[in-house]
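Asks: Any chance you could fold what I've pasted below:
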Amino acid sequence: MNRRHCATAAITLVCALALLTSTGQAAAAPVPDPVPPVSAAPAPLRTTAELEKVREQIETLYRKAGAATDAYNLAEEQTKKQSGELVKLAQAIVDGQTQIAALKDRAGAQAREQYRNGGLPPGAQLALSNDPKLFLDGINKVRQSQQASKSLLAELKQTQQDLETYTQDASANWEKLETGRVKQAKAKKKIDAQIKAAKELESRLEEKEREQLRRLEADAAAQAQSAWLSSGALKDVGGEASAAGATAVAFAMAQIGKPYVWGAEGPGSYDCSGLTSQAWLAAKRPIPRTSQEQWRLLPRIDVQDMRPGDLIIYHADASHVGMYVGDGTIVHAPRPGRDVTLAGAGSMKILGVVRPDR
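Replies: Below you'll find the predicted structure:
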């Protein structure tokens, strides 16, 4: 029994010594220094050629957004017009219903009058009259009554036809209104997508790259302007602004520094055609809202005949517009992310020139 207790005590002592030795070694072991995270090497900056491609991509996206903005603005104008016509038609329908009710009341009054006369038609009443004077008076009354009845029936019939026409027009205008709303939604979706894509492209650039991108934009515009001037485009240009044109120019110039916002017509921000249409509205000459409609509907003139206040339409799809202010310069709202500013009239591809007050 004593031998068993001794063995057990020996084993316990060995285990304790082993545990103490292990713990002491663990405590004595040096703690390794934390390994610093490996930082990724900065990506090399894009070359000028690569940035030029990015610039062209961004420009294309914003041009597509500009075209979609025109579609949106046109749909919005059409929707406003249809809404206004619907209000007028609704009032016309109410007026027509009121008129029909009044005519029916008059017809009912005539029927009641005939009933009070015994239900006999005027001709029969005349035949029963023995007084020649009454007979002659009766003839006149019969004629007047017949004419009044015919007029009343004709008026009632015409009013009913007008009411049917108003109702049909209202239905057609409602369909146009809904079509316009669908066009607006589609155009807005395109605009948002194009602007988002352009902003994402630009956001991937480093600060230095964005600065260089701006320089590339300025260089491209300067080169285009220089080529345009070298072509002799301004050789015979020297017309003076009309009184209305001068007012429009003054308004547009006063907006310099305000941001471009698509669909905006001021006073705090503008898109390209919002600026030109509001400038001419300030000159008391309302013009179409969009650059495409301005190109389609306003009188066109040759470049050499332009004068301050005239509108220069850009790109093959007429998706941009600026106002000529003289000396080969325009004032315009360029694109999202930019402010209303002055630029060379030839810094973009010119489609043509229109004059709002011709």
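Asks: Please count neighbours and contacts with C-alpha atoms only from this point.
Replies: Fine.
Asks: what sits against the nearest residue to residue 346 once chain neighbours are set aside?
Replies: Using CA to CA, 6 or more residues apart in numbering and skipping the chain neighbours, the partner closest in space to residue 346 is residue 225 (4.5 Å). Each residue near residue 225 by CA atoms under 8 Å, 6 or more residues apart in numbering is listed here: 344-348.
Asks: would you list every one of the helices in this protein?
Replies: Here the chain has its helices, by DSSP state H, at 2-28, 48-116, 122-127, 132-203, 207-230, 243-253, 272-282, 291-297.
Asks: what's the closest of those to residue 332?
Replies: With CA to CA as the measure, helix 272-282 is the member of these nearest residue 332 (6.0 Å).
Asks: The closest one vs helix 243-253, what angle?
Replies: Here the directions of helix 272-282 and helix 243-253 differ by 130 degrees (axes from the mean of the first three to the mean of the last three CA atoms, to 10 degrees).
Asks: which one among the contacts of residue 225 gets closest to residue 64?
Replies: For the contacts of residue 225, the nearest to residue 64 is residue 348 (14.8 Å; CA to CA).
Asks: Just give the number of residues close to that closest one.
Replies: Residues lying near residue 348 (other CA atoms under 10 Å) number 18.
Asks: Now show me the structure for the sequence below, then we'll compare the two:
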Amino acid sequence: MKRRHCATAAITLVCALTVLTAPVEAFAAPSPPSPTASRHASDSESLTGTKTGAKAKKPPKAPKPKKKSLEEVRKEIEALYHKAGAATDAYNLAAEKAKKQSDEIVRLARAIVAGRAKITELKSQAGAQAREQYRSGGLPPGAQFMLSDDPQLFLDGVSRIREGQQAARGVLGELNRTQQNLETYSKDASANWEKLEASRLKQAEAKKKIKEQIAAAKKLESRLEKDERARLLKLEREAAYKMQTAWLGSGVLKDINREASESGKRAVAFATSQIGKPYVWGAEGPDSYDCSGLTSQAWAAAGRPIPRTSQEQWRLLPRIAIKDMRPGDLIIYHDDASHVGMYIGDGAIVHAPRPGRDVTLAGAGSMRILGVVRPDK
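Replies: Prediction:
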């Protein structure tokens, strides 16, 4: 009886220990395990970190991303190239400013060299006058004639004194002016160096953005199959045709029948002769162009230099109404003036579209028009 009581107490103790060491989420006390089962369970837990018989939960599968439609891809690529175009304009503007600042620094450097040479010459003249005065006893040459009893010599002396004084004042005055100019040149050169560095930083930043946007657009296109790329090109043309048709349907062309000016004809002839050459950002010819590189070079060839970038062309050139447009005028596109084409008549433009495309003809209304400017107004 006593033995049976001890055995019962032992079993009760084992059950209590099992309950106390079980995980928190196990609410029900298990039946007393056999020593062998307990050993196997312990071994299994030490190897797998889970209880025997418990099924490991599989992580939920991530939902597959919804595949974009070809039209969505087209719009995304278009947006990327638009951003690249805006960055290209910023790059070109920074490059133009850097060139002007470099030219100004060179001009100032030459002025500083000339000024220093002039100061050396003036100091030499002042020194010669001082030495002459010392040799004559501290009196200018003319003053010695004033000591003479001869009236004519006296008058000559007065005249020479005046001339000497004027010459001395002239040398000193010119010396002071030259020194002041040198100080101004030096300050201007320092300011231009700072501006030049700022322009170079802007160039580098814009260049990075251009490369990033173009790389992203090319990556999107590279993921497409051959037939998808063909369909993408078709979608681009259809979108441009739709906008052009709507623009023409507004009756905008009925009042546009003006002839080009002589310089406008030369600009159009130059621009159309570049058809087929590739777009390259920052390029101004002769083998490749970006959009404003083409228009600025066309008008330079016509004898009318204009600003380099589309944004500066929009900002600085005279604006005209669309109804008054004539061949040779420049049409500025998008709200940020990041694209430009040259109107050639009959509702068409010649332009350099974007990376991966060549200089070509397009409908003047195939993109959103911001306004029109005339280089030879």
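Asks: Quick TM-score on the pair, please.
Replies: For this chain pair, the superposition-based TM-score is 0.84 by TM-score structural alignment, normalised by the length of the first structure; 313 aligned residues with a CA RMSD of 1.7 Å.
Asks: returning to what we had before: neighbour-wise, which one of the contacts of residue 225 of the first structure leads?
Replies: residue 345 (26 neighbours).
Asks: how close does that one sit to residue 53 of the first structure?
Replies: Plainly put, residue 345 of the first structure is 24 Å away from residue 53 of the first structure if you go by CA to CA, to the nearest Å.
Asks: Which residue, neighbours along the chain excluded, lies closest to the equivalent of residue 302 of the first structure over in the second structure?
Replies: Matched by TM-score structural alignment, residue 302 of the first structure corresponds to residue 321 in the second structure. Spatial nearest neighbour of residue 321 of the second structure, chain neighbours left out: residue 372 (6.7 Å); criterion: CA to CA, 6+ apart.
Asks: from memory that neighbour sits against residue 320, does it?
Replies: Yes - Residue 372 of the second structure lies in contact with residue 320 (CA atoms under 8 Å); the separation is 5.7 Å.
Asks: out of these two, which sits in the busier spot?
Replies: Ranked by neighbour count (other CA under 10 Å), residue 372 of the second structure and residue 320 place residue 372 first, with 26 against 15.
Asks: any idea what that one aligns with in the first structure?
Replies: Using TM-score structural alignment, residue 372 of the second structure sits opposite residue 353 in the first structure.
Asks: same thing with residue 277 of the second structure?
Replies: Using TM-score structural alignment, residue 277 of the second structure sits opposite residue 258 in the first structure.
Asks: tell me the contacts of that match?
Replies: 268-270, 339-340.
Asks: ok, and the most crowded of the residues you listed?
Replies: Busiest of the contacts of residue 258 of the first structure [other CA under 10 Å] is residue 270, holding 27 neighbours.
Asks: For the nearest residue to it once chain neighbours are set aside, the count of nearby residues, please.
Replies: Leaving aside its sequence neighbours, residue 270 of the first structure sits nearest to residue 264 (CA to CA, 6+ apart; 4.5 Å). Counted with other CA under 10 Å, residues neighbouring residue 264 of the first structure total 17.
Asks: and residue 72 of the first structure, how far is that from residue 186 of the first structure?
Replies: For residue 72 of the first structure, the distance to residue 186 of the first structure - CA to CA - is 8 Å.
Asks: Quick check, central residue of the first structure?
Replies: Central residue of the first structure (CA atoms, centre = their mean): residue 73, 3.0 Å from the mean position.
Asks: circling back to that earlier point, closest one of the contacts of residue 258 of the first structure to residue 88 of the first structure?
Replies: residue 270 (30.6 Å).
Asks: Give me the aligned partner of the closest one over in the second structure.
Replies: Checking TM-score structural alignment: residue 270 of the first structure goes with residue 289.
Asks: Can you tell me what residue 216 of the second structure aligns to in the first structure?
Replies: Checking TM-score structural alignment: residue 216 of the second structure goes with residue 197.
Asks: Oops, could you answer that again for residue 240 of the second structure instead?
Replies: So residue 240 of the second structure corresponds to residue 221, using TM-score structural alignment.
Asks: Then residue 130 of the second structure?
Replies: So residue 130 of the second structure corresponds to residue 111, using TM-score structural alignment.
Asks: What of residue 252 of the second structure?
Replies: Match for residue 252 of the second structure (TM-score structural alignment): residue 233.
Asks: Return the distance of its match relative to residue 104 of the first structure.
Replies: Applying CA to CA to residue 233 of the first structure and residue 104 of the first structure gives a distance of 72 Å.
Asks: who's in contact with whichever residue in the second structure pairs up with the residue nearest to the centre of the first structure?
Replies: Following TM-score structural alignment, the counterpart assigned to residue 73 of the first structure within the second structure is residue 92. By CA under 8 Å, 6+ apart, residue 92 of the second structure lies in contact with 203, 282, 308-309.
Asks: In those residues, find the pair that's most separated.
Replies: Applying CA to CA across the contacts of residue 92 of the second structure, the maximum distance is between 203 and 308, 14.7 Å.
Asks: Lovely, talk soon.
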